[in-house]
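>>> sequence first, then the predicted structure:
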Amino acid sequence: MNLSARLPGQWWRRWLARRLPAARRQDLTHRSVFILPTALGIGYLVLCGVLFIFGTNYQNNLILALCFLLISLFNTSLLLSFRNLAGLTVAGGEGHSRHAGDALPFDITLSSERAHYHLELRFPGGVNRYVSKVGPRAVTVQALHPPHRRGRLRPDRLVIASAYPLGLCRAWSRLDLDQSALVWPEPQAGGQLPVPAASEGDHQNRRHRAGVDDFHGLAPWQRGHSLARVAWKQAARSGEWQTKTFVTPEGVPTELALDPALPLEAGLSRLTHQLEQLHRRHQPYALRLGPQRYGPDSSEAHRRRCLDALACYPESP
C-alpha cells in the first residue's frame, strides 16, 4: 500500500524533471507555469453555475447577463494570474551552511522586464517568503529550507506562486535551481575541552596576533595610524616617526579529535560544540579527522573549513 501511495509522487517528480530540468537560471514560460482555481475561485464558479440554473429556469435575462459577466471576469483573472508569473526570471544563488536543526537560507534572485506582484516563494515544508513587487531591477531574497540532517543538502524544488490579482486562480511553478549547501553537525555540549600538550618551548614558540596586550616593537609610521601610538621619544631623538605595535598571545593550540567511545554522530556533535567554544575564545585549535589534520588556527575561515569537514565526514556503515 505504501508503494502504491508513492507511485504518483514518483511519476510527478519524473515528469517535472523532464519538463523543467535543473538549471541555475530559469525563465518562466507557458511550459513552466501551472494554474488552477483557488478555494475562493471554486466557490465563485459554483455561484456562477447556480446563477445560470436560476436564469435559465426562470428565463430571467438579467440573471443570465450577471452570470456571463462573472464568468468573463473569472476568465480575465485566469489570464492575468498566468501573466503575473510568465516572463519572470528566477536565478539560484548561494546556499548558506547552517547547523543541523536550523533552517538553511538559499539566495534567490528575481528579475523581469515588466512588473510582477505579490509573489510567494517557499521550499516544500518551509515558510513562505513574500515579495510584493519585482521589476527590471533584480531583487534578491532568501528562501528558508526546513532543517535537515548532517551532510550535503540538495533542496527540493522551489515553489513560486501567486494568486494575483483577485485570488480566484493560483498560478505556480516548481523549479530545480541546482543549489546545494552543507549542513554542519548540531552542537551538543558534553565532556571537557582537551588540555593543550605543553612543551618546554611553548613560551618561545607560542603564536601571537595583533592586539593590545603586550608591546611587540616599533614599525614605520604610515598615514592613517593613530597618533596616540607614535613613539614620540624615538621621534624626538632620531626625527623618524615610528608607531608602537602590540600583540595578544594566542596560547598553545588545542587539538580536537573524535572520541572513539562515542557513536559517530554524537562524537561529531561534541567536536562541533568544542570548536565553536574555542573559536569564540579566539583560541587556536587543530582538528584531526582520520589522516586529515586542519590547523592550528583561530580564524573564521579555519572554523568553516573544520565545520565543512565535519559535515562531509563519511557516515558509519
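In hand now; what should we look at?

>>> use CA for all of it now, contacts and neighbours both
Noted.

>>> secondary structure element for Gln234?
helix 232-238 (DSSP states H and E).

>>> and that helix, what's buried?
Counting neighbours by 16 or more other C-alpha atoms under 10 Å, one finds that the buried residues in helix 232-238 are Trp232.

>>> how about the helices of this structure, start to end?
2-19, 39-57, 61-85, 202-205, 232-238, 264-280, 300-311 (DSSP state H).

>>> okay if I get these as JSON lines plus distance to Leu153?
As requested, the helices of the chain are exported to JSON lines (distance: least, C-alpha to C-alpha, whole Å):
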{"stretch": "helix 2-19", "distance to Leu153": "18"}
{"stretch": "helix 39-57", "distance to Leu153": "34"}
{"stretch": "helix 61-85", "distance to Leu153": "28"}
{"stretch": "helix 202-205", "distance to Leu153": "41"}
{"stretch": "helix 232-238", "distance to Leu153": "58"}
{"stretch": "helix 264-280", "distance to Leu153": "17"}
{"stretch": "helix 300-311", "distance to Leu153": "10"}
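
>>> then this one, side by side with the first:
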Amino acid sequence: MAQMTAILRQKLRQRLQHWLAKKFTDNTNFQLNHSTLLVFPTRYGFWFVALIVLLYLLGTNYQNNLILLLGYLLLSVFILSIWFAWRNLAGLTIQVSPPAATYAGQQVQLPLTVQQQGSYQAVQFAFATAKTKVSSSQQASLQWTAIKRGHYRIDTLLVQTEYPLGLIRCWSYLPLQLHYWVYPTPIEPSSTLSTGVDTKQDSSQQNSVELPDQLKAYQAGDSIRRLHWKRLARQPDSPVVKVSEQQPKADPRWLQVPPLQGTALEQCLSEVCYQLLELEAQQLSYGLRTPAGDLPLGQGQQHLQQCLQRLALC
C-alpha cells in the first residue's frame, strides 16, 4: 500500500512539473504568479479543518453559539492563511545561475537571486539533494556535497512556503535544465613524473653536453666559429658545427588512463587529475589518452576543462 501511494505521488508530481514547465518561457529567470503557484493544505492544515468541522457539529448539535463562534474564527484564520501563503510567493522573481564545476568531495553551489517588491518570509528552495530557506534576502545559494564524479543535471527546483502558520503549502516547480561537472578528486601520485629533461642536473653539466640534434656535418660556407673544436681534435676527419647552443625544451606530456575498473580506476583518475593541474600550472603542453579516445596536445583553461570533463566521464 505504501509503495502504491509513493508511485501515485511520483506520477502526480511529474504531471504537475510537466504542466508548470509550459508556463515558464525562460529556464534561468522565473516570475511567480497566479498561473504558476499551487496551494494545498498541509498535514496540520487537514487536522485544523477537521477541528473546525468538529466545532461546527458540536455547536449546531448543542446550539452553543460560543462554540460556533470559535469555529468561525478558526475558519477565518484558515482562509487568511491561504491568502498570506499565496501572497508570500506571488510576484517573486527568481534568477538561477549554473553551478560551477567542482571536484568530488567538495561543495557544489547553486546561486540564487530572489527579488520581491514587498517583503517575503520563510521561502524554501529545494531539489533532490539540497534545500535552503530564504527570508528577506536577495542573494542565496543551495549547497550540497558532490559525492561522485560525473556530469549531472538539475531538471527541477522546488520553491515553497508554509508561511505564516504552517497550515497551507504554496509551491511551484521551476524547470531549470542546468548542468554541472564533478571532476575526480586530485591526488598526488606516489612517483614524480618525468618531464623529458632532468631538472636536477647542474647547469654546468647541461651546458657541457651536446645533444646529437645540435650538431651537423661541416659544409663549405659554414662559419669556423661554429666548429666543434673538441670533437675536431678527437676526430679531425669528420668536422662538425654547432646548430644551436640552446637546450631543448621539455617534451609535451601525454597522460594515459588505462582500461581499469573499480577502485583502481578511481585512483588512476585522481592521480591523472592532479597531474593535469600541475602541468597547466607549469604552462606545459599536455595531452590525454583514455579508452574513449584521445585529446590532442594543448594548454590553457579550455583545454584543461576538456581533459577534466573526459576524466569525469571515464
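On my side now, so go ahead. Since we're looking at a predicted model, the values are computed, not measured.

>>> superposing both, give me the TM-score.
In this superposition the chains share a TM-score of 0.69, using TM-score structural alignment, normalised by the length of structure 2; 256 aligned residues with a C-alpha RMSD of 3.5 Å.

>>> so the helix holding Gln234 of structure 1 matches what in structure 2?
Alignment note (TM-score structural alignment): helix 232-238 of structure 1 is unmatched in structure 2.

>>> other SSEs contacting that helix?
Contacts defined by 3 or more C-alpha pairs under 8 Å, 6 or more residues apart in numbering; DSSP states H and E place helix 232-238 of structure 1 against no helix or strand at all.

>>> so how far is it from its chain's centroid?
55 Å (C-alpha atoms, centre = their mean, to the nearest Å).

>>> one more: stretch 23-41 of structure 1?
Taking C-alpha atoms, centre = their mean, one finds stretch 23-41 of structure 1 lying 23 Å from the centre of the chain it belongs to.

>>> tell me the buried residues in stretch 44-61 of structure 1?
Quick answer for stretch 44-61 of structure 1 (16+ other C-alpha under 10 Å): 44-45, 48, 51-52, 55.

>>> closest one of these to His99 of structure 1?
Tyr44 (46.0 Å; C-alpha to C-alpha).

>>> which residue lines up with that closest one in structure 2?
Aligned partner of Tyr44 of structure 1 by TM-score structural alignment: Phe48.

>>> which one is its match nearest to, not counting chain neighbours?
Leu167 (7.5 Å; C-alpha to C-alpha, 6 or more residues apart in numbering).

>>> give the aligned equivalent of His216 of structure 1 in structure 2.
Checking TM-score structural alignment: His216 of structure 1 goes with nothing.

>>> any idea how far the closest residue to His216 of structure 1 other than its chain neighbours lies from Gln234 of structure 1?
Nearest residue to His216 of structure 1, sequence neighbours excluded (C-alpha to C-alpha, 6+ apart): Phe246, at 4.9 Å. Going from Phe246 of structure 1 to Gln234 of structure 1 by C-alpha to C-alpha, to the nearest Å gives 17 Å.

>>> try Leu88 of structure 1
The value you get for Leu88 of structure 1 to Gln234 of structure 1, if C-alpha to C-alpha is used, is 66 Å.

>>> swap in His99 of structure 1?
52 Å.

>>> wait, the residue nearest to Phe48 of structure 2 sits on Ile79?
No. Assessed by C-alpha atoms under 8 Å, Leu167 of structure 2 is found out of contact with Ile79, at 9.9 Å.

>>> which of the two has more residues huddled nearby?
In this view Leu167 of structure 2 and Ile79 are compared by other C-alpha atoms under 10 Å, and Leu167 has more residues nearby, 23 against 12.
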